[in-house]
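Visitor: 3D, please:
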Amino acid sequence: MKVLPFAGLVGLASLGSQAQVPLTASPPSVDTVVVTATRSMRPDAATLREAIVITRADLENAGTQSLADILLRRAGVEIRGTGGPGQPVGLMMRGAGTAQTLILIDGIRAGSATVGTTSIENIPIELIERIEIVKGPLSSLYGSDAIGGVVQIFTRGKSVPHLFVSAGYGEDSDGRVAAGVTGADQNNSFSLSAGGRKVDAPSATNARSFCHDEDRDPYKNAFAEAKYSRKLWQGETIAVNTFYSRGKTHFDGCPDDLGNRHDDLNDQSIFGAGITSSTEFYPGWTSRLSYGFGQDEIETTGAFTSNFRTRQNQITWINEFVTSPGGVALIGLEGLRQEVSSNSAFTQDHRDIGSIFGGVNETWQNQRLEASLRYDRDDQFGNRTTGSFSYGVPWQGVGLVSTTYGEGFRAPTFFDLYGPASDFYQPNPDLRPERSKSVEFSVRANPGSAWGWKATYFDNQIEDLITYDFATMSSQNVARARIKGVEASVNGTYWGVRIRGNLTVQRPEDEDTGYRLQGRAKQFGTVDLSRDFGDWTTGLSVLGSGDRFDSRNESEASRLPGYAVVDARVRYRFDKRWAVDVIATNLLDKRYETSVGYDAPRRGVFLKVTFDAF
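Guide: Presented below is the predicted three-dimensional model:
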């Protein structure tokens, strides 16, 4: 007998009173392996800089429609949107700015060196196999940009034969298709997938925007990825990969000099390709040599025309050594060349960075130690040395207690340094990198505990913030910020109901003015509930946020009220291969903004059919 799914959703609300019901668990497996936290493959339970892991199954079950929505539902993560599908999105972790979080795709830097951000709005969830999120400064392993943390996206691919096809349709003629295949034998594996999306989205702006136009702002996206790896002989593997995503987004252009309005278009593409050779010289010593190429290009047409392209060539050599049954050490060399081009002249169009870094991860007598150190030589601003240190001990009967000190920095963008001059902007080649110091204290559940949980206090100080100075009409190192806060998360199962929740309370302050940092809320969090009823799976999630100011001086006109958004989802599996999903977003049709003049998406319903053959 089938159980009606929406009846199951209603029943979720009554479970809190069932105190006599036994508790069971569904926290992440203790065998989960992560690479982002230490740049080496380590069990998540063996790292002090915890990595949040989002698997393909999590993406399928979440009922969210974009990468931004997935990230937003994790502790410490905020999103500033500018409208609907394809419109620019800003990612902030623990109060750090959009340009202060490093985003990697299959290990390749994916951002723009002209403006310093990554267009995550053009990375569809259909392209993603797995995501790892590590919060806090990680420049001691990755160099520039890793002040708020690192988000690494792994594109589709499995180590077993697999075929998938999905198609969906929803509100605003939102159509999506995706398909892919993977294969493997004893020595070879490959992956190939592609897809696209087309949606006739409503206007991204509202009447509070000077550029508002009532027309619609359609969005189109096409993407593909391919991977191949071969085991050449015992201990030697070579792998190649590539990915591509292109988005075409219409937006409301501001009136030109004659007062005419235009329907502007952003045509943006992200491309990456890499090759990696992994060699085990002898047991306990593994060497990885890799080359990666990343390109971000955006062309804007309409009232004004512009074109910006970033190319990043990076070569990395990492040697990893097993130092003890629970310990690993690594040393690496890295070279990065960043090049920009544009229809506007830059006084300098490239820079080279050479780096050496090392790290240790040790366990002895139940104590844990992690440390890393990196030296960067940038031909634009000179030298930068950053370090990180973590120490953890077990708390009998409770969990693991740890403390972390970390340093980060962000190099100025090419636009800040060498961008085209105008009557309103002058580049500043004397800018220094932004730099940060962070302290963190945390306690988390022991691996294999009935419930997974973690609580963290963080204190991040950022100096030499790069901001626009109206007096000089250029960017200057004039600001300081301090972000202090507490975040807590929990996940487990209660009488068959999977429960995941998190809450962040923070104080993101501009220390020069005493005002709150632009676009940050003081508190935000999510709760997600889901349960299986035979072949049916139902889910309900609530996302809440306090108010924020879309200005640097907390002007009342820029105040954006807090909000709560409810989403619901239902999945029905015909058999092991076929599934149908119905997803309702913003179920209560809440009207809210995360940036002044840009409405968040209204209520929508999406239907998706998926075929999976394993």
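Visitor: going forward, measure contacts between C-alpha atoms and count neighbours the same way
Guide: Will do.
Visitor: Can you tell me the SS state at F415?
Guide: Using DSSP: H, G, I helix; E, B strand; the rest coil, the structure places F415 in helix.
Visitor: Name the nearest residue to it, sequence neighbours excluded.
Guide: T114 (5.1 Å; Cα to Cα, 6 or more residues apart in numbering).
Visitor: what do you get for S438?
Guide: Leaving aside its sequence neighbours, S438 sits nearest to N460 (Cα to Cα, 6+ apart; 4.2 Å).
Visitor: In a strand, that neighbour, correct?
Guide: Yes. Under three-state DSSP, N460 falls within a strand.
Visitor: OK, contacts around it?
Guide: For N460, the contacting residues are 436-439, 482-484, by Cα atoms under 8 Å, 6 or more residues apart in numbering.
Visitor: Looking at these, which is nearest R351?
Guide: For those, the residue nearest R351 by Cα to Cα is S436; the value is 22.4 Å.
Visitor: Return the distance of whatever helix or strand the closest one lives in from the chain's centre.
Guide: In this structure, S436 is located in strand 434-445 according to DSSP states H and E. Here the centre of strand 434-445 is set off from its chain's centre by 19 Å, with Cα atoms, centre = their mean, to the nearest Å.
Visitor: do the same with stretch 117-125
Guide: 9 Å.
Visitor: Could you also give me the structure for this second sequence? I'd like to compare it with the first:
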Amino acid sequence: MRHLFKAALFAATSLAIAPASAEDLVVTATRTPAPLERLPARVDMIDRASIEARAIVTLPEAIGAAAVQSGGAGQQTSAFLRGASSKHALALFDGVRLNDASTPNGQYDFGLDTLGGLDRVEVLRGPASAVYGSDAVGGVVNLIPRSGAATAFAPFAEAAHGAFDTSRVLAGAAGTAGALSYGLSGEWFDTEGYDLVPRRMATHTGDADGARITTLTAAASAQTGAFTFDLLGRWRESRTAFDTFSGGPFFDLRADDPNLQNEATQSLWRLGAAAALSQALIARLSGGQVRSDRSESDGGVQTSAAESGRDFADLSLNYTHGAATLTGGLAFERNSIDTTPPFANPLSAGEEQLGAYLIGQFALSENITATAALRGDDYETFGTHTTYSLGVVADLAPLRLYASYGTAFKAPSLSERFETSFFNIGNPDLRPEESHSWEVGADVRLIETWRVGASYYQTRIDDLIDYSFAALRNINVGEAAIDGAEAYVALAPASWADVRVAYAWTDAANAVTGQPLARRPEHSWRFDLALAPVEQLTLALTWTYVGERNDVTYSDAGVFSSANGLVDSFSIGAIAATYHVTDHADLFVRVDNVTDETYEQPAAFAGTPRAWTIGVRARY
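Guide: Next up is the predicted model:
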């Protein structure tokens, strides 16, 4: 039960996080399993126990306040990690890059992923381009699929129904039989949704904007002698309704439109093989493909379409000696896109890149661990870019201190460089956006079950790509300055209770104009309470506050009013209860927005009203 509570409290991502115990391992920070407490960074780990204790279903719920979702489940979602733009957040599926090369700036839509097929979600906050290359400026979100179990065959299933005619079904199995480990799952999610146009607007009609998401996931590995073979696969199809921002005679009206729809399909596969060349040295070769197909339609008539493909291969060597690890490798990618935008010329473009990386973690003494990474990426169109990171952790029990410095970059997208229209001329000479960041942090274990911690970070981003009306093209002209602090208190006042409070301060501004960056609240906090009043019952309460922030705003008439208006703060709570009927079956219920708060996150999108879910969970 203690592990369940700890995992539930770990889920307060985008605020501060209490470091896990030394036995908790994550793979996102260094590409190989590493103890959380030896990493000079904040890594949030939302594991299966936390997902089930809080009865959450979608990835934005797991990411927390850093995820800005344009309405309800299934709607477009951006992740503003450490105050950086969503295009500066790298999405991975078990280490496979997911960011869509066909989107205008190469960002990932975090709103289409459900959690049923995942073992855990790891969120690394801070730069990681020295490990993964482009996009990892603000952080990394890594989705780890279910695989392996204590028995050869461990089936699991869930079924739930709730408000807005929302239904969900999950079925799968995982197991370990000798040298074989596997996981298979299928998940179906469907909701009628609610009207995304806020009730305050005269254009609100009550037309519901629903979503349907189907996901299949498979992961397996087998060992024979000195060799290990693995495979990974995922297929996801989604269909979501949305409303317009270009209604009215002047195309500036936020209005209901029952005919608008997004459709998206994403598939990926990876095959890998590893060879233990000695007890200390392992070589690994892997390769695969990611495909994304998206389209928009109006009344059944397609208005835009985009296809992207990414072929990839990775060759690495991992050396371990005592507490020291060293990983080096080569990574190849071939990206291609075919797009038919609504107001631009069709585009077909491609690009190859080759990256080389070296990542090391070393124990400088019994209590001090250093981590370093160096990477060079050579792009077919704009040459080579090099990034690095350095960090150190001092475990001076009961005090833990860490400090780190890192550089990162975001490569210009194919659309930004080559797309043309009446209002835009492609700019193949665009340079990467570059950043440098540093942070310091401390954690103190006051007594065995009481911990406090804080961290401070600073990020500067140069050569941001902005559209120039004078030049009619994208140019490297912007700069961003981001400062932030995080603090938390985590305690267990009794064996049946855990409490955690986390606070985040973010000062993110355009360094040229001084204007605050959109959708970054200066203040946010979160309260988590986990209780087990009796052996069969667990309760999880979450309360989140998001402060005022700037955004594109619309009046009560639904008309565009400001490109940088101020949006009201809000606070929402959720409560979940799980009753353990037997060792193999649970009943659960969850209520979101328990006070039925009216809010907009982001502006001009109605936040989810009070909603309930009830379901059953079975496992063997």
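Visitor: what TM-score do we get after superposing?
Guide: For this chain pair, the superposition-based TM-score is 0.90 by TM-score structural alignment, normalised by the length of structure 1; 580 aligned residues with a Cα RMSD of 2.4 Å.
Visitor: hang on, the earlier thing: mean deviation of the strand holding S436 of structure 1 from structure 2?
Guide: Strand 434-445 of structure 1, aligned to structure 2 and superposed, deviates on average by 1.0 Å (mean Cα distance after the TM-score superposition for structure 1).
Visitor: Now do that strand: everything it contacts.
Guide: Counting by Cα under 8 Å, 6+ apart, 136-137, 147, 398-412, 451-466, 477 sit against strand 434-445 of structure 1.
Visitor: Can you select the buried ones from those residues in ChimeraX?
Guide: Buried residues within these, by 16 or more other Cα atoms under 10 Å, are selected in ChimeraX with:
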select :136,137,147,399,400,401,402,403,404,405,406,407,408,409,410,411,412,451,452,453,454,455,456,457,458,459,460,461,462,463,464,465,466,477
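Visitor: that older thread, with Q506 of structure 1 as the reference, measure out to the residue nearest to S438 of structure 1.
Guide: 11 Å (Cα to Cα, to the nearest Å).
Visitor: Would you enumerate the residues in contact with the spatially closest residue to G406 of structure 1 that is not a sequence neighbour?
Guide: Counting by Cα to Cα, 6+ apart, G406 of structure 1 lies nearest to S388, which is 4.2 Å off, once chain neighbours are set aside. S388 of structure 1 is in contact with 138, 140, 370-373, 404-407, counting by Cα under 8 Å, 6+ apart.
Visitor: State the number of residues packed around the residue nearest to F415 of structure 1.
Guide: The number of residues packed near T114 of structure 1 is 25, by other Cα atoms under 10 Å.
Visitor: Tell me how many other residues crowd P155 of structure 2.
Guide: Neighbour count of P155 of structure 2, defined by other Cα under 10 Å: 17.
Visitor: shouldn't it be in contact with Y620?
Guide: Yes. Counting by Cα atoms under 8 Å, Y620 is a contact partner of P155 of structure 2 at 5.7 Å.
Visitor: Trace Q601 of structure 2 over to structure 1, please.
Guide: Aligned counterpart of Q601 of structure 2 in structure 1: T594 (TM-score structural alignment).
Visitor: Equivalent analysis for V131 of structure 2, please.
Guide: Under TM-score structural alignment, V131 of structure 2 pairs with L141 in structure 1.
Visitor: With A179 of structure 2 instead?
Guide: Match for A179 of structure 2 (TM-score structural alignment): N187.
Visitor: Now that that match has come up, it's in contact with E236, right?
Guide: No. Counting by Cα under 8 Å, N187 of structure 1 does not reach E236; the two are 10.6 Å apart.
Visitor: Thank you, goodbye.
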